[in-house]
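Trainee: only geometry, no sequence info:
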């Protein structure tokens, strides 16, 4: 299926209902407002990384534009949508046709990430040597799910860091245990002489921590390394490859508004042999402005009644 260049990374239902479980209210608080509206600017980075012993490490990058989005939340539920405008992409770096879906669920104890992307058309740039090369036939496909169990979910809140529908009151962290399952396909014959299709599944172990600098400002980071078992069929030779999931968020919470900067990165290696290391990296950088209000807000009173 041919996907137009301007079709953007779509976030659908970024906030799902969470279980009504008890949390330590001295560590996790909530805002008095029930509703919130959000505007955000995001950028998706997709790269194919190659590392050979007799050659320099190189990154082949998809040329995707910035995305502008909006969303609305009520209680523990929400809906948001973003769209990438083609004119925001650098046309000198070639054309990338792509389809990209992401969904992130931050529960009290369970965190889930779903990915579905297909990018065709990459470029390589070396500014030091004034080199810019385009590879229109290079293609990356990645479909997968990644899940984690948050051991200290009673005191540590991912939702406070990334959704900001809660607020982290005290600094704390949590160990993370989980894993992922993926389908990956790389077609880069004319780029690095590499073509591979495989399924990958494996565990991960990590740690997350939120530093509450003051009652309004926080910084959160989590790092989750893992290993995957890769195969094309049940009769195929099994390959063990490393993986890495990194999250970062920083935000400021006022009485009825917040600002948030977040970065998510997932790297999977489809080959990790001594003479051939090829990895797929996908990352999302997002800047978000949130305005909260309650049922007595003048804005809601102006809306037409059904």
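Mentor: Alright, I've got the coordinates. Remember, predicted model here, so these are calculated numbers, not experimental data.

Trainee: please count neighbours and contacts with C-alpha atoms only from this point.
Mentor: Fine.

Trainee: and the contacts of stretch 208-228?
Mentor: With contact meaning C-alpha atoms under 8 Å, 6 or more residues apart in numbering, stretch 208-228 is reached by 156, 161, 168-176, 179, 200-207, 240-254.

Trainee: do that again at 7 Å, thanks
Mentor: Under the contact criterion C-alpha atoms under 7 Å, 6 or more residues apart in numbering, stretch 208-228 has outside partners 161, 169-175, 200-207, 240-254.

Trainee: buried members of these into PyMOL, please.
Mentor: One line in PyMOL is enough to select the buried ones among those; burial here means 16 or more other C-alpha atoms under 10 Å:
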select buried, resi 161+169+170+171+172+173+174+175+200+201+202+203+204+205+206+207+240+241+242+243+244+245+246+247+248+249+250+251+252+253
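
Trainee: among the contacts of stretch 208-228, name the ones in helices.
Mentor: When helices are assigned by DSSP state H, the members of these inside them are residue 161.

Trainee: tell me the contacts of residue 112?
Mentor: In this structure, residue 112 makes contact with 104, 105, 106, 146, 147, 148, judged by C-alpha under 7 Å, 6+ apart.

Trainee: below is an additional structure, to be compared with the one above:
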């Protein structure tokens, strides 16, 4: 599986560089590929399902979080997006309501040439289904803590806008494609009563993981029908991974690990409103621990209904000074 991911990245990069270079030679530099709408305030009503799930081995059952479907409100202004959603009971009749709440922080910020994806997860309680014919196993004792993120440089950032697809702060006018290159770093802790168990191996209740490394990828968007769009971005990574069981230095392990980040967007985007769906999935193969080969995936499904308004000048000036995206823009501007 890991070798397949690397092959996909290599072929995608080769195709992307060729298509990007050809488009640069053939296109008129006066073409406007996207229009900035970040001076407008996007008001958002949405449904989302965030999750951080994991496996202890490739052929082992998935530990699914007690997260559920959320409904909430959000805003996007000056390329910064803030959302607040709640897993309402009527949307999640089978959710375990007596367990500790989860906190899932995901920040996806896209400037002209840089993509930033940050994750901070505090998950409490997991549900395990060993087989389709078997009943669920409730593991309230299992906890996951995950922190980290990645930054990617988009070589054709003057021609393709991830912000148009993700938070509708821009409007993509033409189809485009571009290669990307970046770097990521992650820290993960998975714990539970005798969680890591393998034949002839010590039982481990807590696994600590850390990994970092470069990534390569491609992003492309297809615009059609005066406002409809399809956008996809895929990055494959190969990282140096570290694991340690029960905070015991004698269980330390270092090895190279593969991973990927996929982002997909589709919908209709207009200067006044937008209706769209998006999907983000970050997968990490963690370093082996206690004879097991764990992996962890963080994702988000979302359906958005967006309406735009024009705020006043005083609000705009005050917000601009404090906006962290503007600070990052100044730091990484070309």
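Mentor: Done, it's in. Bear in mind the structure is a predicted one, so any value in this text is a computation, not a measurement.

Trainee: TM-score for this pair?
Mentor: Aligned and superposed, the two chains score 0.79 in TM-score terms (TM-score structural alignment, normalised by the length of structure 1); 271 aligned residues with a C-alpha RMSD of 2.9 Å.

Trainee: how about the helices in structure 1?
Mentor: Defined through DSSP H, the helices belonging to structure 1, from first to last, are 158-162, 189-192, 298-302.

Trainee: so which of those is the most packed in?
Mentor: helix 158-162 (a mean of 23; mean count of other C-alpha atoms under 10 Å).

Trainee: now that helix: which residue numbers in structure 2?
Mentor: Matched against structure 2 by TM-score structural alignment, helix 158-162 of structure 1 falls on residues 162-166.

Trainee: tabulate the helices of structure 1 (JSON lines), appending distance to residue 40 of structure 1.
Mentor: Written out in JSON lines, the entries for the helices of structure 1 read as follows (distance: least, C-alpha to C-alpha, whole Å):
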{"stretch": "helix 158-162", "distance to residue 40 of structure 1": "13"}
{"stretch": "helix 189-192", "distance to residue 40 of structure 1": "34"}
{"stretch": "helix 298-302", "distance to residue 40 of structure 1": "20"}
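
Trainee: so which residues of the stretch 201-334 of structure 2 form strands?
Mentor: Ranges of strands within the stretch 201-334 of structure 2 are 204-224, 228-245, 253-269, 273-285, 295-309, based on DSSP state E, counting those that start in this stretch.

Trainee: now distance to residue 63 of structure 2 too, for the ones you listed, in CSV please.
Mentor: Formatted as CSV, the entries for the strands of the stretch 201-334 of structure 2 read as follows, by distance: least, C-alpha to C-alpha, whole Å:
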stretch, distance to residue 63 of structure 2
strand 204-224, 15
strand 228-245, 19
strand 253-269, 19
strand 273-285, 14
strand 295-309, 10
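
Trainee: and residue 57 of structure 2, which of those is closest to it?
Mentor: Ranking the strands of the stretch 201-334 of structure 2 by proximity to residue 57 of structure 2 (C-alpha to C-alpha) places strand 295-309 first, at 7.2 Å.

Trainee: that closest one aligns to what range in structure 1?
Mentor: So strand 295-309 of structure 2 is aligned with residues 279-293, judged by TM-score structural alignment.

Trainee: superpose on structure 2 and give me the mean offset of the matching stretch.
Mentor: Stretch 279-293 of structure 1 differs from its equivalent in structure 2 by a mean of 0.9 Å after superposition (mean C-alpha distance after the TM-score superposition for structure 1).

Trainee: so which of the contacts of residue 112 of structure 1 persist in structure 2?
Mentor: For those, the contacts that are reproduced in structure 2, applying both residues aligned by TM-score structural alignment, their matches' C-alpha atoms under 7 Å, are 104, 105, 106, 146, 147, 148.
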